[in-house]
Every structure is written in structure tokens, then in C-alpha cells.
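Visitor: Let me see the structure of the following:
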Amino acid sequence: MTDVVLAIDTATPAVTAGVVRRDGDRIDVLAERVTVDPRAHAEQLTPNVVAALADAGITVNDLTAVVVGCGPGPFTGLRVGMATAAAFGQALGVPVYGVCSLDAIGVDTAGEVLVVTDARRREVYWARYRDGERVEGPAVNAPSDVPANAGAVAGSPEHAALFALPRQPAVYPTPSGLVRAVDWTAPPQPLVPLYLRRPDAKPQPAPVVTP
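Guide: Below is the predicted model:
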């Protein structure tokens, strides 16, 4: 069965949207639009989706599935992508598959590779992969606390540079990586964001009203 998949990720500074044709193990990227801006997820995602669909020469009615990166990532950016994916799925009546965004990077690596992305607060999100399969993580730690028991590092260039390991070229989740990270033999599960820690914003206590 051939699927035409909308792939979305907003877990990193890359606001990614792409259209991918999947036929069994064959993956063909029909179009992709990526804007690297950590503050532009809400503004750029929908235009990137619309542009990718136009570049691929299809309409939303041609889509048969949606794949979205579920993090780990910052609260605000992550929910933009996941809410958009859920809205497309509900409106079109197509399944929505959530994947770990680190997996969408790790699937493009070979050998023993540590994948890291920016978690802010001088920390990184990380996971370790063996020939594209995750074997440890995801987790969030200070770089000095991340077990660097790998032969190479990939992911955020700024944070990969903190590790004395050879670099692999995978940097951000790609549309093809997102689609390849899905277990297509299993039914889609409810979307669950991988925050790995509480959001920065905290609810204020209710004011005390004195009689």
C-alpha cells in the first residue's frame, strides 16, 4: 500500500514540513520546507506545510497519514507541531503517528551514535543509537552528565561540539527520517509529548480572599 504522508516536526529550532510517499520500505520525499528559527514555530509551520503541499503538486485530500515529532523539545514549540498534526488528522480522517524527534535524527546515523539537541538551561536532550536504532534514552541532562559511550555524535551542531566525538551529518529531524522512524506495522497511538521535565511556566497560586 502506498501512503502519501505529511511529516511535521517543531521539537528543535528547525520548523519542518514535508510530503513523503511511502511504498513499503521505499521512501520518496516529494517536497520539504524547513525554516531554522527557534522563535518562529507558530508563524512558519502552516506556511511551510502549504508550500510543501504546493511543491509536491498535491492537496490535503491526497494525504493518507500524518507523522509528527513528539519531542523531546521545549513546551511551546512542541505543542505547535503536535496540535497542527492532530488538526490535520481529525479534519482529513487520516491516522496520525507520533515519533520521538531524536529517533528521526538517529535513523539517519550509522554505528554507535549519540544524538543531542538543545534542552536550554545549559542542558541537552539525548539518546544513543546503534545503526539507527535507539538503545538508550531519551533523557535530559547537563552535557557533562551525558554518557558519551558512542563512536560519534549528531544533532544540534552547537551542542554536538561539546562532546569530543567525531561528527555525523544528521542535524535536525527530516521528513524522511520522521517517516522512517514510524513503526508502520503497529496502529497509531495517542500523541504524547516528550517534555522530560516540567514546563518553564508555572501556574500562580490562587489569591487568598479574606472575608
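Visitor: C-alpha only now, for contacts and for neighbours.
Guide: Noted.
Visitor: List the buried residues of the longest helix seen in the chain.
Guide: The residue-count maximum for a helix in the chain (DSSP state H) belongs to helix 75-92. Within helix 75-92, the residues that qualify as buried are 75-82, 84-86, 88-89, 92, counting by 16 or more other Cα atoms under 10 Å.
Visitor: Check stretch 127-138 too.
Guide: Across stretch 127-138, burial judged by 16+ other Cα under 10 Å covers Ala127, Arg128, Tyr129, Arg130, Gly132, Glu133, Arg134, Pro138.
Visitor: right, and the helix or strand after the longest helix of the chain?
Guide: Using DSSP states H and E, the helix or strand that directly follows helix 75-92 along the chain is strand 96-99.
Visitor: What is that next one packed up against?
Guide: Helices and strands touching strand 96-99, as assessed by 3 or more Cα pairs under 8 Å, 6 or more residues apart in numbering; DSSP states H and E, comprise strand 65-69, helix 75-92.
Visitor: Out of these, the one nearest Ala31 is which?
Guide: strand 65-69 (14.5 Å; Cα to Cα).
Visitor: Who are the packing partners of the closest one?
Guide: Counting contacts by 3+ Cα pairs under 8 Å, 6+ apart, strand 65-69 packs against strand 2-9, helix 75-92, strand 96-99, helix 175-180.
Visitor: and that strand with helix 75-92, angle?
Guide: Interaxial angle of strand 65-69 relative to helix 75-92 (axes from the mean of the first three to the mean of the last three Cα atoms, to 10 degrees): 170 degrees.
Visitor: thinking again about what came up before, which one of the buried residues of stretch 127-138 sits closest to Arg21?
Guide: Taking Cα to Cα as the measure, Gly132 is the one of the buried residues of stretch 127-138 closest to Arg21, at 20.7 Å.
Visitor: where exactly do the helices run in the protein?
Guide: If DSSP H is used as the criterion, the helices of the chain fall at 41-56, 75-92, 101-106, 157-160, 175-180.
Visitor: May I see the buried residues of the last one?
Guide: For helix 175-180, the neighbour count (16+ other Cα under 10 Å) marks Pro175, Ser176, Gly177, Leu178, Val179, Arg180 as buried.
Visitor: And this one, please, so the two structures can be compared:
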Amino acid sequence: MSDYMHNQTQNFRCPWCLGFEDYIRYHDEEWGVPVYSDRTHFEFLVLESAQAGLSWATILKKRKGYAKAFKDFDYQKVAHFSEEDINNLIADPSIVRNRMKVEAAVINARRFIEVQEKYGTFTGFMLDFVDGKPIQNAWKNMQEVPATTDLSNKVAKELKNYGFKFLGSTTVYAHLQATGIVNDHLVQCFRHQEVKRMAK
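Guide: Model prediction:
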């Protein structure tokens, strides 16, 4: 057992993250933390749309590859990717080599900028769905945590109207969870209250 995992074993955490060190670290340090950076929102949109049909663990293991391939998630640069760039990405083993997903990331970068131009920030656009206040849920076990909600349905529909790809309601709900728009840490998880205190 690594020092990191050994030092964290005294804390109860959401069971979905147990398995390998990077997954636990992601849960303990990132998942559910309210995101106010547009670049971070874009990063999660790229990763979550790539996850479709795969496990988050698979994507997490390729995260560094995605950061390099997608210019550290600079959506301005990704929006200008050419067909040649896309072909190069499809040949890159450090990411999921799925043409539709790669093309979706480029399309979504362009749509992302359009949302920014209308709302000022993508963060503001997302937070408007919850009146600026992250939702604090109180789940006691994993069976209670939904895969989709009315909120994720609404956000997914709006993103689709803008032309975003590979962002259905299930993927959108994962985004809401990851970026702290909803706090879905189980109430007994040591991160539940920590994340709750972070919400502005």
C-alpha cells in the first residue's frame, strides 16, 4: 500500500473511488469541489464526453495524455484544430482513439466559446441552472445517487440546443457532480462537509 493510501485509510470515503491511488486522490482532492474556472469546466467536458461507454477509471489513467493532446485544455486552441490535427489525435494511443469523440471535443470547444460570448463565462452559464448555489444532497448510500436528474436533463437539452456533442443527461450529471454544482459525496464521507464549505 502506498504512503498516500495508508495515510488516508482512517477516513470513510465514497466507495466508487476505491481501487487505485489516483482514483482515491481524485475523490479526495477534486471530485465535487466547486469549479469557477472555465478551463477546468472544459477539461471535464472533454474527459466526460470521452468516457461514454467506458469507465471513469480508464479516462483518469489517460488524463495526462488528454492534457497534452488537447493543449492543456485551452479551448481557444482546441477550437482551431484542423482535420489534420484530428487525424493525429486519432492515432495517439495516450487518449481514446474514437473519431466521433475527438471530433466532438473540437466541436464542443467552439460551442463553449459561443456560450462564453453570450453569458460572459461558461461557469456563469452552468451556475445559472442552480441560481448560483451548488446543490447539497444528502445521500446515505450509493444506491440513492441518481444517474440523471431533472437538472441534468435540462442542462443536457440546453447544451444540445447549442450544438454540443456526446453530452447526454448521464454525462452531464457526471459533470455536475465532478464540478461541484451538486455535492454527491455520501453524507458519511469525510469530503461531504469539506466540499459543502467550499461552495460560495
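Visitor: How close are the two chains, by TM-score?
Guide: The TM-score (TM-score structural alignment, normalised by the length of the second structure) is 0.28; 99 aligned residues with a Cα RMSD of 5.7 Å.
Visitor: Which of the buried residues of stretch 127-138 of the first structure fall in strands?
Guide: The members of these that map onto strands under DSSP state E are Ala127, Arg128, Tyr129, Arg130, Glu133, Arg134, Pro138.
Visitor: Widest-spaced pair of the residues you listed?
Guide: It's Arg130 and Pro138 that sit farthest apart of these, by Cα to Cα, at 13.9 Å.
Visitor: Distance to Val67 of the first structure for the helices and strands packed on strand 65-69 of the first structure - can I get that in TSV?
Guide: Shown next, in TSV, are these (distance: least, Cα to Cα, whole Å):
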stretch	distance to Val67 of the first structure
strand 2-9	5
helix 75-92	7
strand 96-99	5
helix 175-180	7
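Visitor: out of the ones you listed, which comes closest to Val50 of the first structure?
Guide: strand 2-9 (10.6 Å).
Visitor: buried residues in that closest one?
Guide: Of the residues in strand 2-9 of the first structure, Asp3, Val4, Val5, Leu6, Ala7, Ile8, Asp9 count as buried by neighbour count, 16+ other Cα under 10 Å.
Visitor: closest to Gly69 of the first structure among these?
Guide: Distance to Gly69 of the first structure across the buried residues of strand 2-9 of the first structure (Cα to Cα) is lowest for Asp9, with 4.7 Å.
Visitor: Quick one: neighbours of the nearest residue to that closest one once chain neighbours are set aside, just the number.
Guide: Closest residue in space to Asp9 of the first structure, ignoring its immediate chain neighbours: Gly69 at 4.7 Å, by Cα to Cα, 6 or more residues apart in numbering. When neighbours are defined as other Cα atoms under 10 Å, Gly69 of the first structure has 34 of them.
Visitor: shouldn't Thr2 of the first structure be in contact with Asp23?
Guide: Yes. Look at Thr2 of the first structure against Asp23 with Cα atoms under 8 Å: they come within range, at 4.5 Å.
Visitor: Please name every helix or strand in contact with the longest helix of the first structure.
Guide: Applying 3+ Cα pairs under 8 Å, 6+ apart, one finds that helix 75-92 of the first structure makes contact with strand 2-9, helix 41-56, strand 65-69, strand 96-99.
Visitor: JSON lines please, covering these and showing distance to Asp118 of the first structure.
Guide: Rendered in JSON lines, the data for these read as follows (distance: least, Cα to Cα, whole Å):
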{"stretch": "strand 2-9", "distance to Asp118 of the first structure": "15"}
{"stretch": "helix 41-56", "distance to Asp118 of the first structure": "15"}
{"stretch": "strand 65-69", "distance to Asp118 of the first structure": "15"}
{"stretch": "strand 96-99", "distance to Asp118 of the first structure": "18"}
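Visitor: For Ala31 of the first structure, find the nearest of these.
Guide: Using Cα to Cα as the criterion, the shortest distance between Ala31 of the first structure and these is 5.2 Å, found for helix 41-56.
Visitor: how far away is Tyr26 of the second structure from Ala69 of the second structure?
Guide: Taking Cα to Cα, to the nearest Å as the measure, Tyr26 of the second structure and Ala69 of the second structure are separated by 21 Å.
Visitor: what about Glu123 of the first structure, distance to Asn141 of the first structure?
Guide: Note on Glu123 of the first structure: its distance to Asn141 of the first structure, by Cα to Cα, is 5 Å.
Visitor: Could I get the helices and strands packed on strand 96-99 of the first structure in a markdown table, plus columns for distance to Leu53 of the first structure?
Guide: Shown next, in a markdown table, are these (distance: least, Cα to Cα, whole Å):
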| stretch | distance to Leu53 of the first structure |
| --- | --- |
| strand 65-69 | 13 |
| helix 75-92 | 13 |
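Visitor: Ok, which of the ones you listed comes nearest Asn48 of the first structure?
Guide: Among those, helix 75-92 comes nearest to Asn48 of the first structure, with 11.6 Å by Cα to Cα.
Visitor: How much space separates Met198 of the second structure from Asn183 of the second structure?
Guide: Using Cα to Cα, one gets 11 Å for the distance from Met198 of the second structure to Asn183 of the second structure.
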